[in-house]
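>>> sequence first, predicted model second:
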Amino acid sequence: MQNLNQLLSTLDGYIGGSDWFVYLLLGTGLFFTIYLKFPQLRYFRHALNILRGKYDKKDDEGDTSHFQALATALSGTVGTGNIAGVAYAIHLGGPAAIFWMIVTAFLGMTTKFVEVTLSHKYREKAEDGSMSGGPMYYMKNKLNMKWLAILFSIFTIISAFGTGSLPQSNSIASSINATFNIDPKLTGGFLAILLGLVIIGGIKRIAKVTEKLVPAMAFIYLIGALSVIFYNAENIVPSFISIFADVFTGSAAAGGFLGATISFAFNRGVNRGLFSNEAGQGSAPIAHASAKAHEPVSEGIVAILEPFIDTIIICTITGLTLLSSGVWNEKFENQFQTSDLNFLSVNYSDEKEQDRENLFQMLSGEKEMPLFSGILQVNNGKITNKNISALHARSLAEEIKIQINESPFTGILNVKDGKISDKIEQLSVSGKSLLHSSPLTAKAFTKGFFGESGKFIVSIGLLLFAFSTAISWSYYGSRAMTFLFGSKSIIYFNILYVAGFFIASFADTTIIWTFAGIAIAFMTLPNLIGILLLRKDMKDTVSVYWKDFEKEYGTKKLEETEQNA
């Protein structure tokens, strides 16, 4: 597992975690924002009117309404990215990461508008009678690049596991285990069966479930988050200031948090922003392609709302919850993930300024880590070696306890390059360190009006958020399978998808999140290339839409739409 995590981390560093990927993603959003004259601002009010069915026609072709398509797409994006992803971004990049998540979402509103419009425009009717669309169809039908369409479809299937199945199941099981002490395998098994029952009904059943699930889960989660923010009202303004103050300086060390560079906050904020709203990834267009509409632009305009709701509203509120509660830089008792634990051959203390500086440089990649190799002496669960220290979750671990079968361990452990090399079943390492992902958000929710009960809101919210994401991504994967092998192949994908959902419930969290970042990047690249090649087609399509709108509703209505926007 440790070797696998190292391999995946190295690969992620060249792709999703690289600077060039971040610049390509933001650059595409910025280009279309300017090229199409800020549609995320000009068409926002119009998007709300379309969503409530103001311009619907009885003969519109499709399988779902505008709202159902939006709910399905939102259920695919509003998930662990909003709860665990925001916490992970702050854990890695500090408060400034939230700023870059918001920037990513603002530009992503235009990217989403473009990819959804083009995918809807070139959708097809599948052999089972349902509407099938997504970037692979404009790649094939307009660009005549079937090889790119095939590549995108393969990456979509991989990403269905990397985005929709594995991290969602893992986050649910971890949160339920931390809150209710339920075995992750039991949680994963029960939800895997439930997932199978939902997705077997196809898009119509999925849409019926998500249109009810999305509003309910958002309401429950926001009530819990606001209870924390207003309980810590004196920290609201300082939290806002920290988000913007650290943008051009990097986040300084604070508490157990050892600091983050500008580039790291930028990179992780954009990366987690993409994981949250999926703008540019090409996933949401697959859901929107099923919507009833007589032309494609109206559905693209509806899609503008997704990054706004998902990231600018929900992720910002999560960020304020984490910052105002103060838990983001505090150490808490937790069970250590072995892939995230390193023993160092120097005894560091984060209370010493020089040690903090050295640790910061190590975590930033400026200095090499002095990894410990040798024998770890353990007596009654406590390490007796004097000149070593341990890093876990980018923080110095304290009060370390080593147990076997939940009893204190006594003996020796072999350590190689900072990692315990002995393969001992039921061996666990715990102690105090920073938290990240869903456990950090759960801890923040206990710092509000609901007290310790607040963690139940996170568990329930995460269960609903993540489960709905898994439902939607099963549909995305099935559409890719349909494109590649026909609709009869869906059953095989669904079986593997549900099996992966179960296995991930008890797998290593760090490895799963690293794999998710890689899967997202692989899927995003061909989609960004495709929409950039179709920039003129997009502009012409929007122009035709407004000309037809003016003919049907009159010049006055068009002017009102522009003024309201």
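Yes, it's here.
>>> all contacts plus neighbour counts: C-alpha atoms, from now on.
Will do.
>>> go through the chain and flag its longest helix.
helix 454-485 (DSSP state H).
>>> what's the local residue count around the nearest residue to H436 once chain neighbours are set aside?
Residue nearest to H436 in three dimensions, not counting chain neighbours: Y88, with 5.2 Å by C-alpha to C-alpha, 6 or more residues apart in numbering. Applying other C-alpha atoms under 10 Å, we find 24 residues neighbouring Y88.
>>> equivalent analysis for V247, please.
21.
>>> for the one 3 residues further on, same thing?
Neighbour count of G250, defined by other C-alpha under 10 Å: 21.
>>> residues contacting the residue nearest to H436?
272, 436-437 (C-alpha atoms under 8 Å, 6 or more residues apart in numbering).
>>> Serialize those to a markdown table and add fields for neighbour count.
Shown next, in a markdown table, are those (neighbours: other C-alpha atoms under 10 Å):
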| residue | neighbour count |
| --- | --- |
| R272 | 26 |
| H436 | 24 |
| S437 | 25 |
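>>> which ones among those map onto helices?
Mapping those onto helices (DSSP H) picks out 272, 437.
>>> and which of the contacts of Y88 is nearest L92?
Distance to L92 across the contacts of Y88 (C-alpha to C-alpha) is lowest for H436, with 8.7 Å.
>>> distance of the closest one from S227?
To S227, H436 is 21 Å away according to C-alpha to C-alpha, to the nearest Å.
>>> ok so, going back, can you give me the buried ones in the helix or strand that contains the residue nearest to H436?
Counting by DSSP states H and E, the element that carries Y88 is helix 86-93. Buried residues in helix 86-93, counted by 16 or more other C-alpha atoms under 10 Å: 86-93.
>>> comparison target below:
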Amino acid sequence: MQAFLDSINQVLSGPIMVIGVILVGIILSFKTGFIQATKLGYTLKHTLGSMFQKKKKDQRGITPFQAVTTALSGTIGTGNIVGVATAVSLGGAGAIFWMWVSAFFGMATKYSEIVLAIKYREKGENQTYLGGPMYYLNQAMHSKLLGNIFALLCLASSFGIGNMVQSNAIADSISSVSNINTKPIIIVIAILIGFVIIGGIKRIAKTTEALIPAMALFYLVGCFIIIGMNISSLGDAFLEIIKSAFQLKPAVGGVAGFTMARAIRIGFARGVFTNEAGLGSAPIAHAAADAKSPAEQGLLGIFEVFFDTIIMCTLTGLVIVLSGLHLDGKLDGAALTLGAFEKYLGNFAAIFIAISTVFFAVSSIIGWSYYGETCVNYLFHSKKLVLLYKIAFIIAIYIGAVTSIDFVWGLSDLLNSLMMVPNLIGVLVLSNIVKKETHVFKVNLSIIKLRKSHKECVK
């Protein structure tokens, strides 16, 4: 069965799927006037600025920044640590460059997903909103079938990549630095996560609002310390990444030599599945935001991809490239990342990676719990089933941590690939709606600027 899953995954997550995702991103980039580039400065200013935004007493839903952190909690995960190392070990340093390219077009895809999610969301209970691909597939495309298919796949994925895979990584990371029994620790973690997700989206949002900046800062500081120790070699590291990205002939050394074609294939694949652009999961979190407009919230999705891939993945990649351990082909995956950090942080590296992994995994579990909850709500409209889902989800945390989950890994990859299909169809078909919303946003922004300019002239 495992071999069968692997063979299917090689097809679904292979070149055809990756090319499809990138092509959708290119089309959406043109449709939106490359908004990921023209409005990046605006996006960064308003995203980071909204960290300090006070929540209004009568606010429906969560703040836009809370929506970003909730979406990031599902996006940022062990892939930012292990996934980058896998890309470099298989595709060379040049794979990082092609991850940047995939992220650039992925920004347009995620922007479009969120625009549609905000436009076609529904009002829930307790001053909340509900939305996501299943809603715009049903309402805008008038395809209840595609909406149901997406919701079912996302619901199943929440137990796999969003839960058991992550809890297993937590157990492994704790075991790597200590011989203590991990079961009691996992039970405590499951209880704490349970307390958060039982409280619904508002408690989840408050938790991620505090957790995401803290865990990101911890990991960024570690990476910056290493980069600071090698500041004189930083230029050479970037040069290696760019040169390797356009290397036509196999390089000397490495497992099988790195070529441009291989770097592109691996870089695009890891980029797509790291920032989850096109997957359709993040729009579910963004739909809960008390957003000013669909395009305004969509811009925050651009930041999400930017931070996940351009910042977090790049820093991991730079540490690996600076270490030079990727060149001999002896290490890959988690071992390569750990080896690179150990070269500069010594014995503390194992603790640093373990803490980062636990942080990232816990955040992913919390984020994906809301995705699954929303899908249950969409499919069954039952409070009892939503509660039952949350209980089952909490139990699955423990099960994933104490069992071998090779099969779950394979099934999770399959479900994620299948999730993309209905979502990308929907985003592509509805791209003219995204184009219109983007145009309206740009016109309104120009009017606001003219009014400000006029007021300054009057003064």
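It's in. Since this is a predicted model, take the numbers as computed values, not measurements.
>>> hang on, the earlier thing: what about the residue nearest to H436 of structure 1, distance to I241 of structure 1?
Separation of Y88 of structure 1 from I241 of structure 1 (C-alpha to C-alpha) stands at 20 Å.
>>> can you check F21 of structure 1 too?
Using C-alpha to C-alpha, F21 of structure 1 is found at 28 Å from I241 of structure 1.
>>> who has more neighbours, these two?
F21 (19 against 13).
>>> run the chain-centre distance for stretch 263-277 of structure 1.
In this view, stretch 263-277 of structure 1 has its centroid 9 Å away from the chain centroid, taken as C-alpha atoms, centre = their mean, to the nearest Å.
>>> just stretch 3-20 of structure 2 next, same as before
Computed by C-alpha atoms, centre = their mean, the chain-centroid distance of stretch 3-20 of structure 2 equals 20 Å.
>>> what of stretch 165-179 of structure 2?
The answer for stretch 165-179 of structure 2 is 21 Å, by C-alpha atoms, centre = their mean.
>>> please apply the same query to stretch 321-330 of structure 1.
On the basis of C-alpha atoms, centre = their mean, stretch 321-330 of structure 1 sits 20 Å off its chain's mean C-alpha point.
>>> stretch 177-191 of structure 1 now?
Centroid displacement of stretch 177-191 of structure 1 relative to its chain, using C-alpha atoms, centre = their mean, is 21 Å.
>>> got it, and stretch 435-447 of structure 1?
Centroid displacement of stretch 435-447 of structure 1 relative to its chain, using C-alpha atoms, centre = their mean, is 16 Å.
>>> please apply the same query to stretch 324-334 of structure 1.
Centroid displacement of stretch 324-334 of structure 1 relative to its chain, using C-alpha atoms, centre = their mean, is 21 Å.
>>> do the same with stretch 290-310 of structure 2
With C-alpha atoms, centre = their mean, you get 12 Å for stretch 290-310 of structure 2.
>>> and stretch 218-228 of structure 2, by the same measure?
Counting by C-alpha atoms, centre = their mean, stretch 218-228 of structure 2 comes out at 21 Å from the chain centroid.
>>> that one vs structure 1, average distance?
Mean deviation of stretch 218-228 of structure 2 from its aligned counterpart in structure 1 after superposition (mean C-alpha distance after the TM-score superposition for structure 1): 1.7 Å.
>>> got the buried residues for that stretch?
In stretch 218-228 of structure 2, counting by 16+ other C-alpha under 10 Å, buried: 219, 222-224, 226-227.
>>> mind checking which of the residues you listed are in helices?
Reading helices off the buried residues of stretch 218-228 of structure 2 with DSSP H, I get 219, 222-224, 226-227.
>>> and F515 of structure 1, what does it touch?
Neighbour list for F515 of structure 1: 8, 12, 162 [criterion: C-alpha under 8 Å, 6+ apart].
>>> oh, that last question was meant for G271 of structure 2, not what I typed.
Residues near G271 of structure 2 by C-alpha under 8 Å, 6+ apart: 98-100, 102-103, 309.
>>> widest-spaced pair of these?
Farthest-apart pair in the contacts of G271 of structure 2 is W98 and T309; separation 10.8 Å (C-alpha to C-alpha).
>>> neighbour-wise, which of the contacts of F515 of structure 1 leads?
Sorting the contacts of F515 of structure 1 by how many neighbours each has (other C-alpha under 10 Å) puts G162 first, at 24 neighbours.
>>> what's the match for H142 of structure 2 in structure 1?
Per TM-score structural alignment, the equivalent position to H142 of structure 2 in structure 1 is N144.
>>> doesn't its match belong to a helix?
No - according to DSSP: H, G, I helix; E, B strand; the rest coil, N144 of structure 1 belongs to no helix; its state is coil.
>>> distance check, it against G282 of structure 1.
Distance of N144 of structure 1 to G282 of structure 1, computed by C-alpha to C-alpha: 18 Å.
>>> so which of the two has more stuff around it?
Set N144 of structure 1 next to G282 and count neighbours by other C-alpha under 10 Å: G282 wins out with 28 against 12.
>>> aligned partner of the more buried one in structure 2?
By TM-score structural alignment, G282 of structure 1 lines up with G280.
>>> same question, K447 of structure 1
Aligning on TM-score structural alignment places K447 of structure 1 opposite K343 in structure 2.
>>> and Y14 of structure 1, by the same measure?
Counting by TM-score structural alignment, Y14 of structure 1 lines up with V11 in structure 2.
>>> the match of G282 of structure 1 touches M134, doesn't it?
No - if you go by C-alpha atoms under 8 Å, G280 of structure 2 and M134 don't touch, sitting 9.0 Å apart.
>>> list the contacts of the nearest residue to C313 of structure 2 once chain neighbours are set aside.
Of all residues not flanking C313 of structure 2 in the chain, N80 sits nearest, at 5.4 Å (C-alpha to C-alpha, 6+ apart). Listed by C-alpha under 8 Å, 6+ apart, the contact set of N80 of structure 2 reads 274, 308-309, 312-313, 316.
>>> before we move on, what about S165 of structure 1?
Here S165 of structure 1 is in contact with 470, 473-474, 497-498, 500-501, 504 (criterion: C-alpha under 8 Å, 6+ apart).
>>> make it 6 Å
Contact analysis of S165 of structure 1 by C-alpha atoms under 6 Å, 6 or more residues apart in numbering lists 470, 501.
>>> trace it over to structure 2, please.
Checking TM-score structural alignment: S165 of structure 1 goes with N163.
>>> how near is that match to V272 of structure 2?
N163 of structure 2 sits at a distance of 20 Å from V272 of structure 2 (criterion: C-alpha to C-alpha).
>>> do the same with V196 of structure 2
Separation of V196 of structure 2 from V272 of structure 2 (C-alpha to C-alpha) stands at 29 Å.
>>> which one of the two is surrounded by more residues?
More crowded of V196 of structure 2 and V272, by other C-alpha under 10 Å: V272, with 25 against 20.
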